[in-house]
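S.K.: got a sequence here, can you build the structure:
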Amino acid sequence: MLEQQLVNALALGCVYALFALGFTLVFGVLGVVNLSHGAVFMLGSYLALEAVTILNLPLWAAILVGCATAGIAGLIIDFLVLRPLRKRNSPHLIPMIATIGVAIAVNSAVQGIFGADNIRFPPGIIPEDAIEVGKVHVTAIELLIIATSIVLMIALMIVLKRTQVGRALRAIAESPKAASLLGINVEGLFLTTSFAAAALGGLAGVLIGLYSSAVFPLMGQPMLHKGIAVIILGGMGDIRGAMIGGLFLGFAEVLSVAYVGSTMRDAVAFGLLFLILLVRPQGLFGKVLERKA
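M.R.: Below is the predicted model of the structure:
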C-alpha cells in the first residue's frame, strides 16, 4: 500500500538526513570530508546498546550515552588527527586519508571487543504497538525517528541562521583566518562542530540500530556511502540539502523495494541520484564554482 510505504520511507529518510547533517556540518565548517563518520555512527549504536544491556539504563538515557560517547569520539578525532593537520595546512586529501585510517582502527577495535556477529537491542525496549491511521500502521520507533529528526533539523537550522554561534560558524565557513581576525574563537568552534556532528552521527546510529534490529561493526560503511551521496545530492556543506537529500534517498530506496524489487534497491536509488546530478552537478542547493585559468 502506497501510504504505508511513504511512512516507511519517511522514517528511513529521516535517519539518512540526520546522519548527513553531521557529515555536511563538518565539511561546511572544517572543510573536511570526514570518512570516519560511519565508524562514529556505529560506535554510538554499540555504546547505547551496552548502556541498555549492562547498565540497565532506560532507552532515553542510553540514547544520551550513545550521543555523548560519539561526540567525545568526534572530539578525540579532531584533537588528535584533524587539528595537527590544520596547523600544517595539509591538502584536503590528507585529512580524508587520515580519517579512513581512523575508521579502520575503530571498526577493528569494536570487532575485536564485541565480535563480528549481529546483535540487537533487547525485545520490548520500545513498545511494539502500532498507531493505526486508516490502513497505515506507524510503529513507536518510526514515530521516535521522525519526531527526533524533524526537531533536531529545525533546531540546527535555527541555530545556524538566528544565533550568534550560527553567524560565527558561517563566518568560519567563509574564511577561518578572517573570522579569527574578528575575534571569533575558531579552534573552539571547530571542536564544538566536531562534537555536535559526531553526536548527530551517534544518534543516527542508535536509531538505525533500533529500527533495523541489527548492530554490527561494519554497519557504518553502507551508511557512509549513502551519507556521501546525500551531501553531494543536496550540495556540499548545505544543511537544507542534507535534509532533502536524505529524505530523497529514503523514499527512493523504499519505493524501489516495494515496486521494483529488493535486489534493485541501491541501483534505482543511486541511478536517480546520478540523473539529478547530470542536470544539476553542484547539487540541489550547491553553488557553482568557476574555475579561472
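S.K.: could you use CA atoms for every contact and neighbour count after this?
M.R.: Will do.
S.K.: what's the following helix or strand after the lengthiest helix in the chain?
M.R.: Using DSSP state H, we find that the single longest helix of the chain is helix 2-30. Later in the chain than helix 2-30, the nearest helix or strand by DSSP states H and E is helix 37-53.
S.K.: ok, then the element right after that following helix?
M.R.: helix 59-77.
S.K.: please spell out which residues along the helix or strand following that following helix are buried.
M.R.: Downstream of helix 59-77, the first helix or strand assigned by DSSP H and E is helix 83-87. By 16 or more other CA atoms under 10 Å, the buried positions in helix 83-87 come out as 83, 85.
S.K.: need the contact partners of helix 83-87.
M.R.: Residues outside helix 83-87 that contact it (CA atoms under 8 Å, 6 or more residues apart in numbering): 94-95.
S.K.: against which helices or strands is the very next helix or strand once past it packed?
M.R.: Using DSSP H and E, the next helix or strand after helix 83-87 towards the C-terminus is helix 93-114. Under the contact definition 3 or more CA pairs under 8 Å, 6 or more residues apart in numbering; DSSP states H and E, helix 93-114 sits against helix 37-53.
S.K.: tell me what angle the helix it packs on forms with helix 59-77.
M.R.: Going by axes from the mean of the first three to the mean of the last three CA atoms, to 10 degrees, helix 37-53 is angled at 140 degrees with respect to helix 59-77.
S.K.: tell me the angle of helix 37-53 relative to helix 2-30?
M.R.: Calculated by the same axes, to 10 degrees, helix 37-53 forms an angle of 120 degrees with helix 2-30.
S.K.: how far does helix 37-53 sit from its chain's centre?
M.R.: Its chain's C-alpha centre and that of helix 37-53 lie 13 Å apart, by CA atoms, centre = their mean, to the nearest Å.
S.K.: ok, stretch 61-73 next?
M.R.: Computed by CA atoms, centre = their mean, the chain-centroid distance of stretch 61-73 equals 14 Å.
S.K.: okay, buried residues for that stretch please.
M.R.: For stretch 61-73, a neighbour-count test (16+ other CA under 10 Å) marks 62-73 as buried.
S.K.: for the residue lying closest to residue 196 once chain neighbours are set aside, give its distance to residue 57.
M.R.: Among residues not flanking residue 196 along the chain, residue 71 sits closest, at 6.3 Å (CA to CA, 6 or more residues apart in numbering). Separation of residue 71 from residue 57 (CA to CA, to the nearest Å): 19 Å.
S.K.: over to residue 200?
M.R.: Residue 200 is 20 Å from residue 57, by CA to CA.
S.K.: I'd like the structure of this one too, to check against the first:
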Amino acid sequence: MDFNSLIDGLGTHTLDGLTRGSIYALVALGYTMVYGVLRLINFAHSEVFMVGTWTVLGVYTVLGADSDSGMGMVILASLLALIAAAAAAAGVALAVERIAYKPLRKKNAPPLIFLITAIGCSLVLVEIFGHVLRVFFGPPFGRAPVGIPSPIQTTTLLTIGDVRITNVQVFVIVGAIVMMVALDMFVNKSRLGRGVRAVAQDPDTAALMGVNQDRVIMLVFLLGGAMAGVAALLHTIQFDITKFDIGFFIGIKAFTAAVLGGIGNLRGALVGGLLLGIVEVYASTLFNSSWADVTAFIVLVLVLMFRPTGLLGESLGKARA
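M.R.: All right, here's what the predicted structure looks like:
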C-alpha cells in the first residue's frame, strides 16, 4: 500500500474523487427516484446513461465540434449535446417503463418479476445497441471503445499548493450540484413534486386525493432519465470515451451510491456519490487502478451488511410500513 502517494497528493485525489462522484450521484438519482416511488430497482437505468453518451457523440459529430473549435461552437455544441442527451435518455427511460414495467403493474406482478424484467431490459438494450452500431456504422463503432472529441479544452483555473483545479473539474462538479439542487427544489417545492412525494409515501391515499399515479411514475422515469443524460455529457467531458456497455460499471457504482446515501433519498444520492468517488480514488492510489471498480462492490457489501438503510436513510416520502 502506497500511503505516501495518498498523503502527498491528498488534495488532488480528493478533487478527482469529487469529480467522479458527481457523475455517480447524477446517475444514482434515477435509481433512487424510481425506488422511492415504485420500490423497484431499475437495473436498465445504466443503459439509459449509455444512450446519453452516444447521443453526445452524435451531436459533436454532426456539428463537427472538437478541441480546436472556437468558443461559439463550444457553447453551442455543449448546449445542444446537453439537451439532446437529456431528451434521448429520458425517452429511453420512459419507453422502458411503458413497454416493460407498466404491463407488470397492471397485472400486480410480484417484485421478483419486476427485478428479472429490469435485468432483462438491461441486457437487451446493451446487445441491441452493440449490434446496431456494428452493423450500420462498422469500425470503430460496435463493441470497441470509441473516443469522444470533447470541444472543451482542459485548462488550469487555479492552483492551490500542489492541487491543480481545472475548468473541466469545476464544470462537472458544479454542473452536477446545480442539477441536484434543481431536482431537489422541484420535488420539494412544486405541485408535481408534491405528487411524487405523495405517491412515494402512500400511493393509495394519493390516488384518493386525486393524484394520477401513472403520470407520477412517468414523470419519475423522465426526470431520472434526464439526469442520466446530463451525467452522460459530464462523463464524456471528463473521460472522452464511450462504449456499448459503458453503463455497466457506472450503473453498479451509481446504485452503490444510492444505497450508501439511502436509496429513495435525493440528497443521499449526492452524498453517496461524492463519498464513493473519493473512496474509489483513494483505493486506486493506495493499491492500484484495478481497485477502482472493485471498491464499489466492497462498499455495497459493507453498506448492506452494517447499514442497509444508508447514511441518511430517508425516502422521497415517509417510509411505508
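S.K.: one step back: the longest helix of the first structure aligns to what range in the second structure?
M.R.: Using TM-score structural alignment, the residues of the second structure aligned to helix 2-30 of the first structure are 10-38.
S.K.: stretch 182-202 of the first structure now?
M.R.: By TM-score structural alignment, stretch 182-202 of the first structure lines up with residues 209-229 in the second structure.
S.K.: just the buried residues of that stretch, please?
M.R.: For stretch 209-229 of the second structure, by 16+ other CA under 10 Å, it's 211, 213, 216-229.
S.K.: inside helices: which ones of these?
M.R.: Checking these against DSSP H, those in helices are 213, 216-229.
S.K.: tell me the residue in the second structure that is farthest from the middle.
M.R.: For the second structure, the residue at maximal distance from the C-alpha centroid (CA atoms, centre = their mean) is residue 208, at 33.2 Å.
S.K.: if I look at that residue, how far off is residue 189 of the second structure?
M.R.: 22 Å.
S.K.: just residue 108 of the second structure next, same as before
M.R.: For residue 108 of the second structure, the distance to residue 189 of the second structure (CA to CA) stands at 31 Å.
S.K.: next, count neighbours for residue 43 of the first structure.
M.R.: By other CA atoms under 10 Å, the residues close to residue 43 of the first structure number 30.
S.K.: nearest residue to it other than its sequence neighbours?
M.R.: Distance criterion CA to CA, 6+ apart; nearest residue to residue 43 of the first structure, sequence neighbours excluded, is residue 70 at 6.4 Å.
S.K.: map that neighbour onto the second structure.
M.R.: By TM-score structural alignment, residue 70 of the first structure lines up with residue 89 in the second structure.
S.K.: just to revisit the earlier point, hmm, the residue nearest to residue 43 of the first structure is touching residue 197, no?
M.R.: No. Look at residue 70 of the first structure against residue 197 with CA atoms under 8 Å: they stay out of range, at 9.0 Å.
S.K.: my guess is residue 162 of the second structure contacts residue 10. True?
M.R.: No. Applying CA under 8 Å as the test, residue 162 of the second structure and residue 10 come out as separate, 9.4 Å apart.
S.K.: where does the residue nearest to residue 277 of the first structure when sequence neighbours are not counted land in three-state SS?
M.R.: What sits nearest to residue 277 of the first structure in space, not counting adjacent residues and going by CA to CA, 6+ apart, is residue 283, at 6.3 Å. For residue 283 of the first structure, the secondary-structure state derived from DSSP: H, G, I helix; E, B strand; the rest coil is coil.
S.K.: tell me the secondary structure for residue 149 of the second structure?
M.R.: coil.
S.K.: give me the neighbour count for it.
M.R.: Neighbour count for residue 149 of the second structure, taken as other CA under 10 Å: 20.
S.K.: in the first structure, what residue corresponds to it?
M.R.: In the first structure, residue 149 of the second structure lands on residue 122 (TM-score structural alignment).
S.K.: separation between the residue nearest to that match when sequence neighbours are not counted and residue 107 of the first structure?
M.R.: Counting by CA to CA, 6+ apart, residue 122 of the first structure lies nearest to residue 53, which is 7.4 Å off, once chain neighbours are set aside. Residue 53 of the first structure sits 21 Å away from residue 107 of the first structure, going by CA to CA.
S.K.: then residue 244 of the first structure?
M.R.: For residue 244 of the first structure, the distance to residue 107 of the first structure equals 29 Å [CA to CA].
S.K.: and these two? Which one has more around it.
M.R.: Just comparing residue 244 of the first structure and residue 107: by other CA under 10 Å the higher neighbour count belongs to residue 107, 24 against 21.
S.K.: for the aligned residue in the second structure for that one, give its distance to residue 273 of the second structure.
M.R.: Aligned by TM-score structural alignment, residue 107 of the first structure pairs with residue 126 of the second structure. For residue 126 of the second structure, the distance to residue 273 of the second structure (CA to CA) stands at 24 Å.
S.K.: does residue 164 of the second structure lie in a helix or a strand, and which?
M.R.: strand 163-166.
S.K.: show me what that strand is packed against.
M.R.: Partner elements for strand 163-166 of the second structure (3+ CA pairs under 8 Å, 6+ apart): helix 10-38, strand 156-160.
S.K.: tell me the residue in the first structure aligned with residue 103 of the second structure.
M.R.: When the first structure is aligned by TM-score structural alignment, the residue opposite residue 103 of the second structure is residue 84.
S.K.: ok, the residue nearest to residue 196 of the first structure - contacts?
M.R.: By CA under 8 Å, 6+ apart, the contact list for residue 71 of the first structure reads 194-200, 202.
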